[in-house]
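Peer 1: Sequence and computational prediction follow.
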Amino acid sequence: MSGADEPSRVPLTLYNFNSKADIQQFALGVDSDIGGTSTAHLDLDESTAVENEKTTALSPLRPTGKFWGEMRLGVRQGMEDRLRGGYAGFRTKPRTTLFGEMVDDVSNHRFLALRLSARGNPRTRNSYYVNIQTDGPITSDLWQHRLFFHRDDGGWEDLFIPFENFVLTNTGEVLSKQITMFRERIRTIGISILGGNSGVEGPYELGIDSIRAVNEEDVSNPPSK
């Protein structure tokens, strides 16, 4: 009799951004929803399939997602003492079925891998964060990690973040009591730009091709700390 199968170490694609149907899996949130003045869009950029034929081998030869807008710290009149501006982001929509909500199990993988292209105003490139929501009683809890880019020319690159390096936050504040991420039940994944944290304004643009879960053998760049 053969023993139990080993856990799969094959890279797990969580989300692609290569079609209109892919883009429709995500919902936007921006400070202008509650009184701010920033803007946010998540579109399918079909021009990248042509442009990337002239760039590096890493570049995907297909349409990709484009998260873009204007980061502004100001708020609408009357909201000056009630709101801090400077936020925009997107995350996956809840996925419901007849049997309940769908979740992702990444417990057999050590790293979150994102293929991204940081563009826009150079000042805004250091204000991006990736956010993970797990299944739990406190829906405002988010696991968060800053995105550190290696390139400054807007080219495509793979970023690898160990799941163990994510920090648990609630409404933007790091919780004093940190726990281990419940990687067996990932509800949503998203990316945000937090200009209000660093006092940064200006146009931003982020290309997104894919979000995956991988192990050491698939890490091609030094992982983020």
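Peer 2: On my side now, so go ahead.
Peer 1: C-alpha only now, for contacts and for neighbours.
Peer 2: Fine.
Peer 1: Quick one: list the elements packing against the top strand by length along the chain.
Peer 2: Criterion DSSP state E: the longest strand present in the chain is strand 202-214. If you count contacts as 3 or more CA pairs under 8 Å, 6 or more residues apart in numbering; DSSP states H and E, strand 202-214 packs onto strand 12-16, strand 64-71, strand 111-120.
Peer 1: one more structure, for comparison:
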Amino acid sequence: MTLQQVGHRFGQRVMLFHDVNVTLQAGHVYALVGPSGSGKSTMLSILAGWTTPTEGEVLRHGVWRVNWVFQNPCGVARRTAIDHVMLPYLAQGVTVECAERRARALLAEFGLERLADRQYRELSGGEAQRLMLARGVACNADLLLVDEPTAQLDIHTADTVNARLGALARRGTIVVVATHDHRTRDAATDVIDLEDYQ
């Protein structure tokens, strides 16, 4: 996936960023950083294909499936945690038994195995965030966009999430993480600092 001279602004305002030339490669975790208002969420939207940049273009060679894990988790209140993670597997055509087995293993990786049968509305903010990350991984996307994944997590859990995103990238996914967390930045393989494109 390649960004060629990408820039964006809203209306007649000053450009958020311009002349971004970056090639995103499978197997890498990109920390998307910059001060508040620098356009991190806008860049994620451009990468997702939801926003057309004001300038330049995005070439999506090899990227067919995109998943975005938002900063504020949003699930189905009365569905269980395991339901949320099983659904992407079922959509990929696996059996119910296989989907449940994979979902339980993934929940365990995010420290949620004891909450598998709990309804979403019963989860804390940090638990809901980890659940959405687990669901994002289950989607088996070519490009996984993650907005501030560790904002609601303690240090130990945040380190676990960072390691899991790294493991996912090593399986061939492009991972782009918008973050203010220096630990997440340090755990990434590459850094895209939007302040460099002001």
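Peer 2: Thanks, I have the structure now. What you see is a predicted model; the values in this text were computed from it and never measured.
Peer 1: Any idea what the TM-score comes out to?
Peer 2: In this superposition the chains share a TM-score of 0.26, using TM-score structural alignment, normalised by the length of structure 2; 98 aligned residues with a CA RMSD of 6.1 Å.
Peer 1: Could you export the helices and strands packed on strand 202-214 of structure 1 as TSV, including distance to Thr92 of structure 1 and mean neighbour count?
Peer 2: Formatted as TSV, those follow (distance: least, CA to CA, whole Å; neighbours: other CA atoms under 10 Å):
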stretch	distance to Thr92 of structure 1	mean neighbour count
strand 12-16	9	16
strand 64-71	13	23
strand 111-120	15	22
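Peer 1: Just put those in a markdown table and tack on distance to Asp22 of structure 1.
Peer 2: Formatted as a markdown table, these follow (distance: least, CA to CA, whole Å):
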| stretch | distance to Asp22 of structure 1 |
| --- | --- |
| strand 12-16 | 6 |
| strand 64-71 | 9 |
| strand 111-120 | 15 |
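Peer 1: picking up where we left off before, name the residues of the longest strand of structure 1 that are buried.
Peer 2: Judged by neighbour count using 16 or more other CA atoms under 10 Å, the buried positions of strand 202-214 of structure 1 are 202-214.
Peer 1: got those as CSV, with distance to Thr169 of structure 1 columns?
Peer 2: Converted to CSV, those look like this (distance: CA to CA, whole Å):
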residue, distance to Thr169 of structure 1
Gly202, 26
Pro203, 26
Tyr204, 24
Glu205, 25
Leu206, 23
Gly207, 25
Ile208, 24
Asp209, 26
Ser210, 24
Ile211, 21
Arg212, 22
Ala213, 21
Val214, 24
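Peer 1: What is the three-state secondary structure of Gly7 of structure 2?
Peer 2: Classification of Gly7 of structure 2 by DSSP: H, G, I helix; E, B strand; the rest coil places it in strand.
Peer 1: Apart from its chain neighbours, what residue comes closest to it?
Peer 2: Leaving out its chain neighbours, the residue that sits closest to Gly7 of structure 2 by CA to CA, 6 or more residues apart in numbering is His18, at 3.7 Å.
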